[in-house]
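Visitor: Below: sequence and its predicted model.
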Amino acid sequence: MKWKQIPLGPLQTNCYVVYDESQSCLIVDPGENPRKLTAVIEQLELKPEAIILTHAHFDHIGAVDRIRDKYGIKVYIHEKEKDWLTDPALNGSKHFMLNEPIKARAADHLFHDEGNLSIGNFNFEVFETPGHSPGSVSFYFPKANFVLAGDALFQGSIGRTDLPGGNHNQLIKSIHDKLLVLPEETEVLPGHGPATTIGEEMDSNPFLNGF
């Protein structure tokens, strides 16, 4: 199992393609620049299976429909943010974007709770990690030893909680209960910035002192 980080859009939001030896792939958080993302997919000769979203803030969903339609694939999101794709007021683009607000069609599948999920060749765990947003989730691939943490946990930082639906105490609890319990060598693939590890953040993240 391999992954590639692709920063997209003005906020350099990390999109990821997770792929295996068969060249099948999952696309995580296609936030912008569908042509750039498509170019990477074609360069790696990948076959997309689905789009999975850690959450539905505008900088994570801008290319959803273009990529969904190009490859004929389904979109997955947590049920608590099922309306955010279609509503610029909920996904934040109505308030933050200078140009046209961002929206996409409704998701094809909803995460109703935590647990194991299989899509094509891929088998992984879905963790509910709210706090940055109500429906934030993380995707853990135990055999490959990485977790896609969205905007919950960053290198040396955590997600902002001052947006509608954000909750600082809830985010800290999510990180402590769902992420810091993973093996310390687990790679953390965040929604912004460089990859890190659980151990590194336990040791040096100033927002997690006391854990």
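Guide: Right, received. Where do you want to start?
Visitor: For the rest of this, base every contact and every neighbour count on C-alpha atoms.
Guide: Will do.
Visitor: in stretch 27-35, what's buried?
Guide: I27, V28, D29, P30, G31, E32, N33, P34 (16 or more other CA atoms under 10 Å).
Visitor: Not counting the longest helix along the chain itself, show me its contacts.
Guide: As assigned by DSSP state H, the longest helix anywhere in the chain is helix 34-43. When contacts are defined by CA atoms under 8 Å, 6 or more residues apart in numbering, helix 34-43 is touched by residues I6, V17, P30, K47, A63, R66, I67.
Visitor: Need these in JSON lines (columns: secondary structure).
Guide: Below are the contacts of helix 34-43 laid out as JSON lines (DSSP: H, G, I helix; E, B strand; the rest coil):
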{"residue": "I6", "secondary structure": "strand"}
{"residue": "V17", "secondary structure": "strand"}
{"residue": "P30", "secondary structure": "coil"}
{"residue": "K47", "secondary structure": "strand"}
{"residue": "A63", "secondary structure": "coil"}
{"residue": "R66", "secondary structure": "helix"}
{"residue": "I67", "secondary structure": "helix"}
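Visitor: how about JSON lines for those residues, with distance to L163 added?
Guide: JSON lines is the format used below for the contacts of helix 34-43 (distance: CA to CA, whole Å):
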{"residue": "I6", "distance to L163": "25"}
{"residue": "V17", "distance to L163": "27"}
{"residue": "P30", "distance to L163": "21"}
{"residue": "K47", "distance to L163": "35"}
{"residue": "A63", "distance to L163": "22"}
{"residue": "R66", "distance to L163": "27"}
{"residue": "I67", "distance to L163": "27"}
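Visitor: A further structure is provided below for comparison with the first:
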Amino acid sequence: MNWTQLPLGPLQTNCYILSGEDGECIVFDPGAEGEKLVQWLNENRLQPLAVLLTHAHFDHIGAVEQVRQAFNVPVYLHKEEAEWLTDPSLNGSARFQFGEISSQPADHLLDEEESLTIGRFSFRLFHTPGHSPGSISYFFEEGNAVFAGDTLFMGSIGRTDLPGGNHEQLLQSIHNHLLTLPEEAIVLPGHGPATMIGDEMERNPFLNGF
């Protein structure tokens, strides 16, 4: 299995493509530049099986509809943000200068911690609210990597000043779920470079003394 990081849009939101040797793949957080993303997938002869969203802020969902329609795949999202895809006032796009963003509702709504298998890809799901109420982290155990969205970054954590954000809740999510993963697990965040659980435990100033 391989993962590819594709920063997209004005906020350089990381879209991740998790692919197998047979060309099947999972698309995480297609945030913008849908035409470019679809072209990249076609050029690399990849066949998406699903779109998995870590949360539904506008910079993570801008290309959802283009990917869904191009490949006829389902979209997964936590139930706490079920209305966010269709509502610019909820996903935040109405507040910023990038234009209002919306799409059709998710095909599957996820609920609390559970496992999820799509094709050959299996994930452990952690509900990690704090940055947003429906944030999900997807742990791909086979590759020892967690797709963490805007929950945890290299040397930082997600912002909590947007509607539905909660600083204490975010810290609890990180400590109760992400920091229980193996220290060598790779953290694939919504922005910026990848990191490792062990490195963040030792060096992240936001986690010290919690």
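Guide: Ah, there it is. Nothing here was measured: the structure is a model prediction, and the numbers come from that model.
Visitor: Drop anything exposed from the contacts of helix 34-43 of the first structure.
Guide: Buried members of those, counted by 16+ other CA under 10 Å: I6, V17, P30, A63, R66, I67.
Visitor: that's a helix at W84 of the first structure, yeah?
Guide: No. Under three-state DSSP, W84 of the first structure falls outside any helix and is assigned coil.
Visitor: where do the helices sit along the second structure?
Guide: Going by DSSP H, the second structure shows helices at 34-43, 64-71, 88-91, 167-176, 197-203.
Visitor: Output those helices in JSON lines; the columns should cover distance to S135 of the second structure.
Guide: Converted to JSON lines, those look like this (distance: least, CA to CA, whole Å):
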{"stretch": "helix 34-43", "distance to S135 of the second structure": "22"}
{"stretch": "helix 64-71", "distance to S135 of the second structure": "17"}
{"stretch": "helix 88-91", "distance to S135 of the second structure": "12"}
{"stretch": "helix 167-176", "distance to S135 of the second structure": "10"}
{"stretch": "helix 197-203", "distance to S135 of the second structure": "18"}
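Visitor: Nearest to V146 of the second structure among those would be which one?
Guide: helix 197-203 (9.4 Å; CA to CA).
Visitor: Where in the first structure does the closest one align, residue-wise?
Guide: The aligned range for helix 197-203 of the second structure in the first structure is 198-204, by TM-score structural alignment.
Visitor: Could you list the residues in contact with that stretch?
Guide: 155-156, 179-180, 182-188, 208-209, 211.
Visitor: Also stretch 90-101 of the second structure?
Guide: Contacts for stretch 90-101 of the second structure (CA under 8 Å, 6+ apart): A56, H57, F58, D59, I61, G62, E83, W84, L85, D87, P88, S89.
Visitor: what do you get if the cut-off is 10 Å, keeping everything else the same?
Guide: Contacts with stretch 90-101 of the second structure, where a contact means CA atoms under 10 Å, 6 or more residues apart in numbering, come from 9-10, 32, 55-63, 81, 83-89, 102, 132, 162-164.
Visitor: Just the buried ones from those?
Guide: 9, 32, 55-63, 81, 84-88, 102, 132.
Visitor: Among the residues you listed, which lie within strands?
Guide: Per DSSP state E, strands hold no members of those.
Visitor: So the closest residue to V64 of the second structure other than its chain neighbours versus I197 of the second structure, what's the distance?
Guide: Closest residue to V64 of the second structure apart from its sequence neighbours, by CA to CA, 6 or more residues apart in numbering: P30 at 5.7 Å. With distances taken as CA to CA, to the nearest Å, P30 of the second structure is found 24 Å from I197 of the second structure.
Visitor: tell me which of the buried ones among the contacts of helix 34-43 of the first structure is nearest to P142 of the first structure?
Guide: Nearest to P142 of the first structure out of these is V17 (CA to CA; 16.6 Å).
Visitor: Look up how far H60 of the first structure lies from that closest one.
Guide: 14 Å.
Visitor: Identify the contacts common to the two.
Guide: In contact with both V17 of the first structure and H60: V28, D29, P30, using CA under 10 Å, 6+ apart.
Visitor: ok, the residue nearest in space to the middle of the first structure to D203 of the first structure distance?
Guide: A centroid search over the first structure (CA atoms, centre = their mean) returns T54, at 3.2 Å, as the residue closest to the centre. To D203 of the first structure, T54 of the first structure is 25 Å away according to CA to CA.
Visitor: likewise I119 of the first structure?
Guide: In terms of CA to CA, I119 of the first structure sits 34 Å off from D203 of the first structure.
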